[in-house]
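J.: following is a predicted model, sequence given first.
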Amino acid sequence: MLVSAAWIWFSGHLLGYLVHDAHRIIVYQIIKGWVFVLGTGLLLYWMIGRTVRRLGEANQRLLDSHEQALRVLVEAMDVRHKETSDHSERVVRMALGLARRVGLEGDALRDVKFGALLHDIGKLALPDAILIKPGKLDEDETRLMRTHPRMGHDMLQRIDFLRGASTIPYSHHERWDGTGYPQGLKGGEIPLAARIFSVVDVWDALSHPRVYKPAWPEPEVLKYLRDAAGNHLDPGLVQLFLDHYAELKALALNA
């Protein structure tokens, strides 16, 4: 407003001082008006752009702080579940790598990152006797264990910026042939993010020791993935995973 008032005042007085022909004054007033409109537009564009950039930076800082807090929570979960060191970080890095190969970007890629990080968040509601049981679960324990995808989904639905990420916790135990849980989805009915994560999660579960089993040799892990394509896992994603295996493995191991 100050710039506009100064422009109107000084340009009007200067024009009146320099030009005395009425017709020419009208022409110059029109030109002056267009210069004013153009200058005001450029100034507003710069000011709004600066504000938007600052808001974007503030939003990113907020998102980063949320992510740091979630990573601390997940590290505590891994310790409680007696997962192998760096389990959650491995599956996040590998899932993002495979998702990029599929062509995901923007918010979809962010949802994969947070969904992979929080894929087992629902297990917070389960007792340790089930989570870290070294032997096979009985029927009742299995039924209770299979409630964790829905519980994880419900937890994330309460948080605005994590609603899109709830797909992976909810659906990563679905199977390509429709025999998975909790919804019994089949083939392309299973959300893409969950199908991507399932391939990565199977690789990680077999490649590293758990309380109920030792790590498998790498050739056996890859053979299992090939055999699981078309029944447990999306065959197209398994092939994409195997085609870029060296790259994805390096991401997972942070090599």
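T.: Looks like it came in fine.

J.: use CA for all of it now, contacts and neighbours both
T.: Fine.

J.: list the contacts of the helix or strand hosting Val199.
T.: Using DSSP states H and E, Val199 sits within helix 192-207. With contact meaning C-alpha atoms under 8 Å, 6 or more residues apart in numbering, helix 192-207 is reached by 87, 90-91, 94-95, 98-99, 112, 116, 167-169, 171-173, 215-218, 221-222, 225, 233-234, 237-238, 241.

J.: next one: stretch 169-189
T.: Looking at stretch 169-189 with C-alpha under 8 Å, 6+ apart, the contacting residues turn out to be 115-116, 118-122, 146-147, 149-150, 152-153, 190-191, 194-195, 197-198, 230-234.

J.: ok, now stretch 118-127?
T.: 74, 77, 131, 144-145, 147-153, 155, 168-170, 172.

J.: in it, what counts as buried?
T.: Within stretch 118-127, the residues scored as buried using 16 or more other C-alpha atoms under 10 Å are Leu118, His119, Asp120, Ile121, Gly122, Lys123.

J.: gap between Val202 and Arg54?
T.: Distance, Val202 to Arg54, using C-alpha to C-alpha, to the nearest Å: 41 Å.

J.: of these two, who's got more company?
T.: Val202 (17 against 12; other C-alpha atoms under 10 Å).

J.: what residues are up against the residue nearest to the spatial centre of the chain?
T.: Against the mean C-alpha coordinate of the chain, by C-alpha atoms, centre = their mean, the closest residue is Arg110 at 1.8 Å. Arg110 makes contact with Ala165 under the criterion C-alpha under 8 Å, 6+ apart.

J.: and what about it, helix, strand or coil?
T.: The three-state label for Arg110, taken from DSSP: H, G, I helix; E, B strand; the rest coil, comes out as helix.

J.: ok, it to Asp64 distance?
T.: From Arg110 to Asp64 the distance is 12 Å (C-alpha to C-alpha).

J.: second structure follows, compare the two:
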Amino acid sequence: MRMLRPQWRIVLLYLVAGSLWIFFSDLLVAQLVRDPVWILRVQSIKGWLFILITAALLFVLIRRDLNRMRAANQALVESYDQTIRGWVRVMDLRHKETRDHTRRVTLMTLALARRAGIDDAGQLKQIERGALLHDIGKIGIPDAILIKPGKLDAQEWQQMQQHVTIGHRLVSDIAFLRPCADIPHYHHEKWDGSGYPEGLQGEAIPLAARLFALVDVWDALSHPRVYKAAWPEPEVLSYLAEHSGRHFDPQLVKLFINHYPDLKAELATALAQQAD
């Protein structure tokens, strides 16, 4: 029976149960009821009982198969998420400096997104995946440019900017990840339109990318890189405020700064839970 497809299994069980009900109930009525009037009444009652019992049977069978399909779908989604984490680990092995950066910016972006009123689980999951994959396009950037200790020249910078296009193409080619493409593609756009790759301006930049851009710069300034030391926290927050309305969405900057202690505490808690 388990080898049958769900729809055929349900139909077969329905036919077997229905046939047995009709056969044995008719046999019982024929033996117990002789009056033609009562036979009609009993047959009517039997018909209604048949509808109720088979409806309950169908409900149980369909719910069981739906639960089985949900479990299979959840296992598939989890395998996809494991693949995403595998991609990120590949990036981490290549670029050790940003190993914890991806984890921090993902968690902090989710915390800020919730403060911004995003509470839909599906939308938050898309933001999470997009944040994890924000720099996946750097797979296509040579190490000589990616981890160069000094300032990039104009040609190197132009090549570095291609990572958003590469990342967008990688993510968009996979139907499951296509809804997560906004952050990999647009996280270097700026509120005033001076960013790349498309020079989008203001709210034309997807919200997920605007949220992430703010968190990405906050984290980059707050932690050391090969080309700079970590900035003191007051200077980081001052930089974000100064670039409000230029690089960043001014409403998000205000939200970030106003809730900064809570956001930091939420990030620390989430990092500790992941460590466990």
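T.: Arrived safely, thanks for sending. This structure is a prediction, so every number in the text was calculated from the model and none was measured.

J.: only the buried subset of the contacts of stretch 169-189 of the first structure, as a PyMOL command please.
T.: Selecting only the buried entries of the contacts of stretch 169-189 of the first structure in PyMOL, with 16+ other C-alpha under 10 Å as the criterion:
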select buried, resi 115+116+118+119+120+121+122+146+147+149+150+152+153+190+191+194+195+197+198+230+232+233+234
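
J.: what's the mean deviation for the biggest helix by length in the second structure versus the first structure?
T.: Across the second structure, the longest stretch assigned as helix under DSSP state H is helix 36-94. On superposition with the first structure, the mean distance recorded for helix 36-94 of the second structure (mean C-alpha distance after the TM-score superposition for the first structure) is 1.9 Å.

J.: so which bit of the first structure is that helix matched to?
T.: Mapping helix 36-94 of the second structure onto the first structure (TM-score structural alignment) gives residues 22-80.

J.: mind listing the helices for the stretch 101-250 of the first structure?
T.: Along the stretch 101-250 of the first structure, counting by DSSP state H, counting those that start in this stretch, helices occupy 106-117, 128-131, 139-145, 148-157, 167-171, 192-207, 218-228, 235-243, 245-252.

J.: want to try JSON lines for those helices, with distance to Gly49 of the first structure as columns?
T.: What follows is the helices of the stretch 101-250 of the first structure, written out as JSON lines (distance: least, C-alpha to C-alpha, whole Å):
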{"stretch": "helix 106-117", "distance to Gly49 of the first structure": "21"}
{"stretch": "helix 128-131", "distance to Gly49 of the first structure": "50"}
{"stretch": "helix 139-145", "distance to Gly49 of the first structure": "50"}
{"stretch": "helix 148-157", "distance to Gly49 of the first structure": "32"}
{"stretch": "helix 167-171", "distance to Gly49 of the first structure": "34"}
{"stretch": "helix 192-207", "distance to Gly49 of the first structure": "33"}
{"stretch": "helix 218-228", "distance to Gly49 of the first structure": "49"}
{"stretch": "helix 235-243", "distance to Gly49 of the first structure": "40"}
{"stretch": "helix 245-252", "distance to Gly49 of the first structure": "36"}
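
J.: nearest to Thr40 of the first structure, of these?
T.: helix 106-117 (33.3 Å; C-alpha to C-alpha).

J.: list the buried residues in the closest one.
T.: Leu109, Arg110, Asp111, Val112, Lys113, Phe114, Gly115, Ala116, Leu117.

J.: what's the average distance of that helix to the second structure?
T.: Mean for helix 106-117 of the first structure is 1.3 Å (mean C-alpha distance after the TM-score superposition for the first structure).

J.: corresponding residues in the second structure for that helix?
T.: Aligned using TM-score structural alignment, helix 106-117 of the first structure spans residues 121-132 in the second structure.

J.: which part of the second structure matches the helix holding Val199 of the first structure?
T.: Using TM-score structural alignment, the residues of the second structure aligned to helix 192-207 of the first structure are 207-222.

J.: check how far that stretch sits from its aligned residues in the first structure, on average.
T.: Here stretch 207-222 of the second structure, set against the first structure after superposition, deviates by a mean of 1.1 Å using mean C-alpha distance after the TM-score superposition for the first structure.

J.: what distance separates that stretch from the centre of its chain?
T.: Chain-centre distance of stretch 207-222 of the second structure: 18 Å, with C-alpha atoms, centre = their mean, to the nearest Å.

J.: go on, stretch 93-108 of the first structure?
T.: Worked out by C-alpha atoms, centre = their mean, stretch 93-108 of the first structure lies 9 Å from the chain centre.

J.: which other residues reach it?
T.: 109, 112-113, 116, 193, 196-197, 200, 240-241, 248-249, 251-252.

J.: buried stuff in it?
T.: Here stretch 93-108 of the first structure shows Arg93, Met94, Ala95, Leu96, Gly97, Leu98, Ala99, Leu104 as buried, counting by 16+ other C-alpha under 10 Å.

J.: stretch 160-168 of the first structure too?
T.: The neighbour-count check on stretch 160-168 of the first structure (16+ other C-alpha under 10 Å) flags Leu162, Arg163, Gly164, Ala165, Ser166, Thr167, Ile168 as buried.

J.: alright, calling it a day.
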